[in-house]
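Peer 1: Predicted model, plus sequence, below.
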Amino acid sequence: MSVLPEFFNAMATVPSPVAVATTVDASGRRWGFTGSSFTSLSADPPLILICLGKGASTHAAFTTCDRFLVNVLSAGQAEVARRFATSGIDRFAAGDMSPCESQLPGLPEATARLSCTLYCVMDGGDHSIVVGRVEQATLTGEAPLVSCNRSFTRIAQEPSVV
């Protein structure tokens, strides 16, 4: 009996941040993808990881780049997440990306932006684990977008008690 349906259903219940990673190749072409497998890896040195399917059109660009930017999406950016998860379209056509840290395409209203140099790429089965060394972090204070049970949601914020 295959464990895959149960595995996919179980993993869908784990809330995760939604991030769009972007880079620019040597010819100046912009690349980007939506990743929900994104997390911190190390504080010293400051490392993050984001996972990318080996069959993705963006795979070669991210596994060979010098630097990339991770945009942690804010609660109002679900459409951006969907667009950067869609194959066969110009993901940058909406014009909402602008040069940000390291002049990489970024979202000014993202919850956070992490400018990274490529630290290493590791095998992760049908995905590659792209590890970045964080060179700069920018926070906007926006509430983050979260993926859970195959839909986007926002974290309920409790009022502060003083």
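Peer 2: Noted; the coordinates are in hand.
Peer 1: from here on, contacts and neighbour counts on C-alpha atoms
Peer 2: Will do.
Peer 1: Tell me the first helix or strand C-terminal of the host helix or strand of residue 6.
Peer 2: Secondary structure assignment for residue 6, by DSSP states H and E: helix 4-12. Using DSSP H and E, the helix or strand that follows helix 4-12 in sequence is strand 16-17.
Peer 1: which strands and helices sit next to the helix holding residue 6?
Peer 2: Of the remaining helices and strands, none touches helix 4-12 by 3 or more CA pairs under 8 Å, 6 or more residues apart in numbering; DSSP states H and E.
Peer 1: What residues of that helix count as buried?
Peer 2: The neighbour-count check on helix 4-12 (16 or more other CA atoms under 10 Å) flags nothing as buried.
Peer 1: Identify the residues contacting residue 137.
Peer 2: By CA atoms under 8 Å, 6 or more residues apart in numbering, the contact set of residue 137 is 112-115.
Peer 1: Specify which member of those residues is nearest to residue 64.
Peer 2: residue 115 (15.9 Å; CA to CA).
Peer 1: from memory residue 129 sits against residue 48, does it?
Peer 2: No. Residue 129 is beyond contact range of residue 48, at 9.9 Å (criterion: CA atoms under 8 Å).
Peer 1: try this one side by side with the last:
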Amino acid sequence: MSIIIRAARPDDIDTIIGFIRALADYERLAHEVKADRATLFNHLFGPRPMAEVLIADRNDAPVGFALFFHNFSTFEGRPGIYLEDLFVVPEARGGGAGKALLQRLARLTLERDCARLEWSVLDWNEPSIAFYRALGARPMDEWTVQRVDGEALRALARVNSCEGHPEC
């Protein structure tokens, strides 16, 4: 029952979508999933990939995934890796897949000369928080995540076309 961690391939797209939906169900956020096959495929495997995925296989069957991308620390002057999602199917939890995914991400972080590996966890998700603490993760309690999306994002993006142009 060894676990193999591998980079996702284009033919994994349906598996990745399945993991995303299962994670959303677990996090009670299924109503927020908008990802579709074509969009996700383009952003993961298209001409300009925006994120990467690792798949955890046990006995040649996918049991978990980690979706991540690079960010950048101006203070460090180096990139980092941000883990957007980590999910292991319930029947495989406790079998080492989650730890193996995080270990591979830690190695990638070092191999790519990144300064840090970061992620967010829902504050009610005590099992995951305990798991992360056991691996040496520490909370960044002084930071609060901020988000602009939907109509607020569209409103923020609107620019008066004459702003900064006295000739208008």
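Peer 2: Right, received. Where do you want to start? The structure displayed is predicted, hence computed values, not measured ones.
Peer 1: what TM-score do we get after superposing?
Peer 2: After superposition, the two chains reach a TM-score of 0.27 (TM-score structural alignment, normalised by the length of structure 1), with 73 aligned residues with a CA RMSD of 4.7 Å.
Peer 1: sorry, back to before: now, the contacts of residue 137 of structure 1 that are in strands?
Peer 2: Counting by DSSP state E, the part of the contacts of residue 137 of structure 1 found in strands is 112-115.
Peer 1: just the strands in structure 2 please.
Peer 2: 3-7, 52-58, 61-73, 78-88, 117-119.
Peer 1: Give me whichever of those strands is most buried.
Peer 2: Counting by mean count of other CA atoms under 10 Å, strand 52-58 has the highest mean neighbour count of the strands of structure 2, with a mean of 21.
Peer 1: Could you name the helices and strands sitting against it?
Peer 2: For strand 52-58 of structure 2, the elements it packs on are strand 3-7, strand 61-73, helix 97-111, judged by 3+ CA pairs under 8 Å, 6+ apart.
Peer 1: Which strands or helices does the shortest one pack on?
Peer 2: What that stands for is strand 3-7 of structure 2. Short answer (3+ CA pairs under 8 Å, 6+ apart): strand 3-7 of structure 2 packs on strand 52-58, helix 97-111.
Peer 1: residues near residue 67 of structure 1, how many?
Peer 2: When neighbours are counted by other CA atoms under 10 Å, residue 67 of structure 1 registers 22.
Peer 1: just the one 4 residues further on next, same as before
Peer 2: Using other CA under 10 Å, residue 71 of structure 1 has 25 neighbouring residues.
Peer 1: Which helix or strand lies directly C-terminal to the helix or strand where it lies?
Peer 2: Assigned by DSSP H and E, residue 71 of structure 1 belongs to strand 67-72. Heading C-terminal from strand 67-72 of structure 1, the first helix or strand you meet, by DSSP H and E, is helix 78-84.
Peer 1: Show me what counts as buried in that following helix.
Peer 2: So, applying 16+ other CA under 10 Å, buried residues of helix 78-84 of structure 1: 78, 80-81, 83-84.
Peer 1: Turn the residues you listed into CSV, columns for distance to residue 40 of structure 1.
Peer 2: What follows is the buried residues of helix 78-84 of structure 1, written out as CSV (distance: CA to CA, whole Å):
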residue, distance to residue 40 of structure 1
78, 22
80, 22
81, 20
83, 24
84, 21
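Peer 1: Identify the farthest-apart pair in the residues you listed.
Peer 2: Taking CA to CA, no two of these sit farther apart than 78 and 84, at 10.0 Å.
Peer 1: Residue 37 of structure 2 contacts residue 13, doesn't it?
Peer 2: Yes. Applying CA under 8 Å as the test, residue 37 of structure 2 and residue 13 come out as touching, 6.9 Å apart.
Peer 1: Pull the contacting residues for the closest residue to residue 82 of structure 2 other than its chain neighbours.
Peer 2: Distance criterion CA to CA, 6 or more residues apart in numbering; nearest residue to residue 82 of structure 2, sequence neighbours excluded, is residue 118 at 5.0 Å. Contacts for residue 118 of structure 2 (CA under 8 Å, 6+ apart) come out as 80-83.
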